[in-house]
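Chemist: just coords:
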């Protein structure tokens, strides 16, 4: 009888140790998975920002849809200044400006058009991947929009925003820990996810991870 009780106590102790271990590992494993998904999502948001800034350079405002942005990256081109030579100390001492040096043929500044795709990402980049949050499971698009806001000084500024909620980024991970993270973000008045840009303020297209 005593042997049976001893065995049961050992089993209970092992089970208790197991659950303590799992309770400790649970947030550790969650944070590890969260950090990996956040890193991938931030990189994609940076790519979206690069494409949007190139689009604005050409059209004066940001793209409002991924169809427009992806088409721009695949089919459009941007201006690139090819520089050959530069002002030397002797030119500067002779008070020769860059404009004058170009006119004299001493240096060359040639504007050429290059593919947006190759210029920003390389020819093998999948431009259509810009629209999707890089997480396992069903493909889900980032939420993206653009508008023009008026600053306090009366200046109209084009802005855009692209974002993904934690419920998408962390899909399939510990649900309670995702809920806790979202609640913490809201308490701190922060967006419960990752985003770049803003539709309500001119924030220089910053990401909320920066």
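Modeler: Cool, got the structure. This is a predicted model, so every value here is computed, not measured.

Chemist: only C-alpha atoms for contact and neighbour calcs from this point on.
Modeler: Will do.

Chemist: Quick one: name whatever helix or strand follows the strand of greatest length in the chain.
Modeler: Longest strand of the chain, by residue count under DSSP state E: strand 156-165. Using DSSP states H and E, the next helix or strand after strand 156-165 towards the C-terminus is helix 166-169.

Chemist: what packs against that next one?
Modeler: Packed against helix 166-169, as judged by 3 or more C-alpha pairs under 8 Å, 6 or more residues apart in numbering; DSSP states H and E, are the following elements: helix 2-59, helix 175-187, strand 193-197.

Chemist: Quick check: buried residues in it?
Modeler: Neighbour counts over helix 166-169 (16 or more other C-alpha atoms under 10 Å) mark 166, 168-169 as buried.

Chemist: just to revisit the earlier point, centre of the chain to the longest strand of the chain, how far?
Modeler: 12 Å (C-alpha atoms, centre = their mean, to the nearest Å).

Chemist: Against that first model, consider the following:
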């Protein structure tokens, strides 16, 4: 069942997200050495000791644990500045590379499991004829035929609207 409006809305949402949202970036200064790790210290415990020292002004426990220069700080950075190269046009996400203007088909679906837990499904796909346009037509026909015989989508696909699969693709 194909709903063109649903595909457009999904891409518009994705593009707006990429353009405007931020993701956490943890700045790390200092590392735990083997001895600290063997003694049972981990990142969470180390930060608890450092935070306690900051709050109370008493650095004795932090110094004894070797955590004087141990810092963790979360900064929020723009997705566009972090994941994509400089000058990337987020509006191009909807288009198949070298597809002569063809767009990926994209849909999302919210559902629930039998136990009532929410599931969010995503499916993005494009047929081999679009994705591989200009390559050997016989090879493309062979690939399509194989996918059809295996009861799979004859193209490049990520995710599924029918089955939660952690957005696995069909390129395995």
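Modeler: Yep, it's here. Note that the coordinates shown come from a computational prediction; the quantities given were computed from them, not determined experimentally.

Chemist: Give me the angle between the lengthiest helix in the second structure and strand 118-127.
Modeler: Longest helix in the second structure, counting residues (DSSP state H): helix 4-20. Angle of helix 4-20 of the second structure versus strand 118-127, following axes from the mean of the first three to the mean of the last three C-alpha atoms, to 10 degrees, is 100 degrees.

Chemist: Residues contacting helix 4-20 of the second structure, please?
Modeler: 78-80, 90-91, 93-94, 105-108 (C-alpha atoms under 8 Å, 6 or more residues apart in numbering).

Chemist: give me every residue that touches the alignment partner in the first structure of residue 22 of the second structure.
Modeler: Per TM-score structural alignment, the equivalent position to residue 22 of the second structure in the first structure is residue 77. Applying C-alpha under 8 Å, 6+ apart to residue 77 of the first structure gives the contacts 113-116.

Chemist: residue range for stretch 73-87 of the second structure in the first structure?
Modeler: Residue span in the first structure matched to stretch 73-87 of the second structure, by TM-score structural alignment: 110-124.

Chemist: Tell me the gap between the matching stretch and the middle of its chain.
Modeler: With C-alpha atoms, centre = their mean as the basis, stretch 110-124 of the first structure stands 20 Å off its chain's centre.

Chemist: buried ones in that stretch?
Modeler: 115-117, 119-121.

Chemist: Show the end-to-end separation of it, please.
Modeler: Start-to-end span of stretch 110-124 of the first structure (C-alpha to C-alpha, to the nearest Å) is 27 Å.

Chemist: Can you tell me which residue is spatially central in the first structure?
Modeler: For the first structure, the residue sitting closest to the mean C-alpha position, by C-alpha atoms, centre = their mean, is residue 45 at 1.9 Å.

Chemist: Which residues does stretch 89-104 of the first structure contact?
Modeler: Stretch 89-104 of the first structure has contacts (C-alpha under 8 Å, 6+ apart) with 86-87, 107-109.

Chemist: hmm, 6 Å instead?
Modeler: Contacts with stretch 89-104 of the first structure, where a contact means C-alpha atoms under 6 Å, 6 or more residues apart in numbering, come from 107-108.

Chemist: For that stretch, list every residue counted as buried.
Modeler: Within stretch 89-104 of the first structure, the residues scored as buried using 16+ other C-alpha under 10 Å are 96, 98, 101-102.

Chemist: excluding its backbone neighbours, what's nearest the match of residue 22 of the second structure?
Modeler: Spatial nearest neighbour of residue 77 of the first structure, chain neighbours left out: residue 115 (4.3 Å); criterion: C-alpha to C-alpha, 6 or more residues apart in numbering.

Chemist: For residue 109 of the first structure, see how far away that neighbour is.
Modeler: From residue 115 of the first structure to residue 109 of the first structure the distance is 19 Å (C-alpha to C-alpha).

Chemist: How about residue 118 of the first structure?
Modeler: 21 Å.

Chemist: Then residue 156 of the first structure?
Modeler: From residue 156 of the first structure to residue 109 of the first structure the distance is 32 Å (C-alpha to C-alpha).

Chemist: Which one's more surrounded, those two?
Modeler: residue 109 (16 against 12; other C-alpha atoms under 10 Å).
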